[in-house]
Every structure is written in structure tokens, then in C-alpha cells.
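In: Make a model of this:
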Amino acid sequence: MRFMMVVKASNDSEAGVLPSKELLDAMMKYNEELVKAGVLVAAEGLQPSSNAVRITYPVPGGKPKVVDGPFAETKEIIAGFTIIEVKSKEEAMEWALRMPDPHGFGEGEIELRQVFEAPELTQDPEVLAQEMELRAQVTRREKR
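Out: Just a heads-up that it's a prediction; the model follows:
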């Protein structure tokens, strides 16, 4: 089971304030623990929404609309994410609860969401085979 720990943005992260050395050290230690446990899939911080675009589809079948950032509501913005692969939701919760406050000032908020696996979305053998092939291609590319 894969889970994403979504780190919500704060006023500081949206203003481009970089994490302190202490917070970077704590996050590095946490990520090292995830690696040692063999559960880390990915972990990244994101630049502020002032460097982003939002693409919406306001009309079914119509052209997408592009809006440049920044975006106003920080509670709806993501500052970073960690993806882990674990055996259960309980294990994912344990790891999420161990993550240091992602903003370091008591402003951190983490949302834990399970990632859909292909068989949960479709039972079509052709689509499942395509999904497996795409994952194999990604794995081969990562090994280069």
C-alpha cells in the first residue's frame, strides 16, 4: 500500500522562506529512517505557488484554462510531499506521526492519503498490463 503525506503550505513557505538548518537536519534524519526501513518511495519540497500555474477545465470537453500563481488560500496549497510504501494504514499513520513539524513553528499540517493502485481503478486486463509496462519503464529509467 502506498500513502502520500501531503505537507500543507504555510505563510512562510508561500513567501519563499527556506527551512532552518535545524529543520533540514530533522527532515534528513527522518528521511534516512524511512530509507533504512525500506518504505520511502519519494520525498520532495515544492516551490511557492508564485512559481506555479493552475490548470482548470471549466467546461466539459472544452479548452483548459491556465491561471498563474500565486494562489490565495494557503490551506489549499501543497508545500511538499512524501510517498511511502507500507503494509497498512496504521503503519502509514505511525510514520506520519514521526515526521517533524514540516514548517518548524507549530504551523505544520500533514494530510495522509492512500494512493490508488491500478486494480482498484479497473479490472481490464489490457489496462492493467499497460500500467505494469509503464511502471517497468520507469524502473528501468531510474536504474540508468
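In: For the rest of this, base every contact and every neighbour count on C-alpha atoms.
Out: Noted.
In: Between its first and last residues, how far does stretch 93-102 reach?
Out: 16 Å (C-alpha to C-alpha, to the nearest Å).
In: Buried residues, it. List them.
Out: W95, A96, M99, D101, P102 (16 or more other C-alpha atoms under 10 Å).
In: Just want the most central residue of the protein.
Out: The residue lying closest to the centre of the chain (C-alpha atoms, centre = their mean) is F81, at 3.0 Å.
In: I'd like the structure of this one too, to check against the first:
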Amino acid sequence: MRVIVFVKATRDSEQGLMPSTELLEAMGKFNQELADAGVMITGDGLKPSSQGKRIAFDGPSRTVIDGPFAETKELVAGYWVWEVKDMDDAIAWAKRCPNPMPGPSELEIRPFYEMADFADAMTPEVEAIHNSTRDKLADQG
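Out: So this is what the prediction gives:
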């Protein structure tokens, strides 16, 4: 089961407060444990939303919205993609994570859709398109 684990933004992360050496070391060691266990696929930190953009869609119209974005608690400051046995396994790993922020913070775990979840709408032609893209990305990686 693949999941994405979001590190939720905080006031500190949105202000661009950089982590301490101790936190960088602790997170590095945790990431190494995840990698050694074959759990971590990828992960990274994100810069504050003030350096981001949003694209709003309305039919054929596209509008660019400059950050920063309101509701810090709804923003993401970083992420991991993990391969785990099940949600309980993901929770167990998340509980081992050092606090990713200087103060109170949250992680959010969300499972990815798998191709089987789309079985009712999946035709052989649509599946071929998605498989071709997946193969191309694997070759690039």
C-alpha cells in the first residue's frame, strides 16, 4: 500500500524558519531508518507558500493566484511517499517520527488510489495510456 504523509505547515514553517541542526540530524536518522526498512520511496520539504502559486480552474479559464495562502493549518510543509503493509503500519512509522517542527505540529497520512480502484471506468485503451506513462517515468527514474 502506498501512502503520502504530509507534514502540515505551521506559523514557523510559513515564516521560513529553518530547522535546527538537531532537528535536521534527527530527521535524517529517521529518513535513513525508513529507507533501510524499504518504506520510504521519496520525500522533501517545501518552501513557504509565499513562494508558491495556485492555478484556479473554471471551465476553460485559468487564473494564477500568488502566495502566501491563508489557513496555515491547511498547508503542507513537506511530504514522504511510503510503501507500507497497511494503514496501521503507516501509523506506527509516523509515531516514530521526530516532531518535524519546533512547536506543535501534525502529520497527515493519505492512501494513494491504485488502478484497481478505477475498475468501473477503466477500459483497455485507458489502461494502456496510464501504463505507458508509468513505464516512461520508470525509465526516466
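In: TM-score for the pair, please.
Out: Taking TM-score structural alignment, normalised by the length of structure 2 as the basis, the two superposed chains have a TM-score of 0.92; 139 aligned residues with a C-alpha RMSD of 1.3 Å.
In: Give me the mean deviation of the host helix or strand of the residue nearest to the centre of structure 1 from structure 2.
Out: Using DSSP states H and E, F81 of structure 1 falls within strand 78-85. Taken over the aligned residues, the distance from strand 78-85 of structure 1 to structure 2 averages 0.5 Å (mean C-alpha distance after the TM-score superposition for structure 1).
In: Start from the N-terminal end of structure 2 and give the strands.
Out: Remark: strands assigned in structure 2 by DSSP state E are 2-8, 40-45, 53-58, 61-66, 76-83, 107-111.
In: Give me the buried positions along the second one.
Out: If I follow you right, that is strand 40-45 of structure 2. So for strand 40-45 of structure 2, counting by 16+ other C-alpha under 10 Å, buried means M40.
In: And the longest helix anywhere in structure 1, how far out from the chain middle?
Out: Secondary structure of structure 1 read by DSSP state H shows that its longest helix is helix 125-143. Put simply, helix 125-143 of structure 1 sits 21 Å off its chain's centre (C-alpha atoms, centre = their mean, to the nearest Å).
In: ok so, going back, nearest to A37 of structure 1, of the buried residues of stretch 93-102 of structure 1?
Out: W95 (10.4 Å; C-alpha to C-alpha).
In: which one in structure 2 is aligned with that closest one?
Out: Aligned by TM-score structural alignment, W95 of structure 1 pairs with W93 of structure 2.
In: Structure 2: which residue goes with S50 of structure 1?
Out: Using TM-score structural alignment, S50 of structure 1 lines up with S50 in structure 2.
In: Isn't its match up against F69?
Out: Yes - contact criterion C-alpha atoms under 8 Å: S50 of structure 2 and F69 qualify, at 7.0 Å.
In: between the buried residues of stretch 93-102 of structure 1, which is closest to K87 of structure 1?
Out: Using C-alpha to C-alpha, these come closest to K87 of structure 1 at W95, 11.8 Å.
In: Pull the contacting residues for that closest one.
Out: With contact set as C-alpha atoms under 8 Å, 6 or more residues apart in numbering, W95 of structure 1 has no partners.
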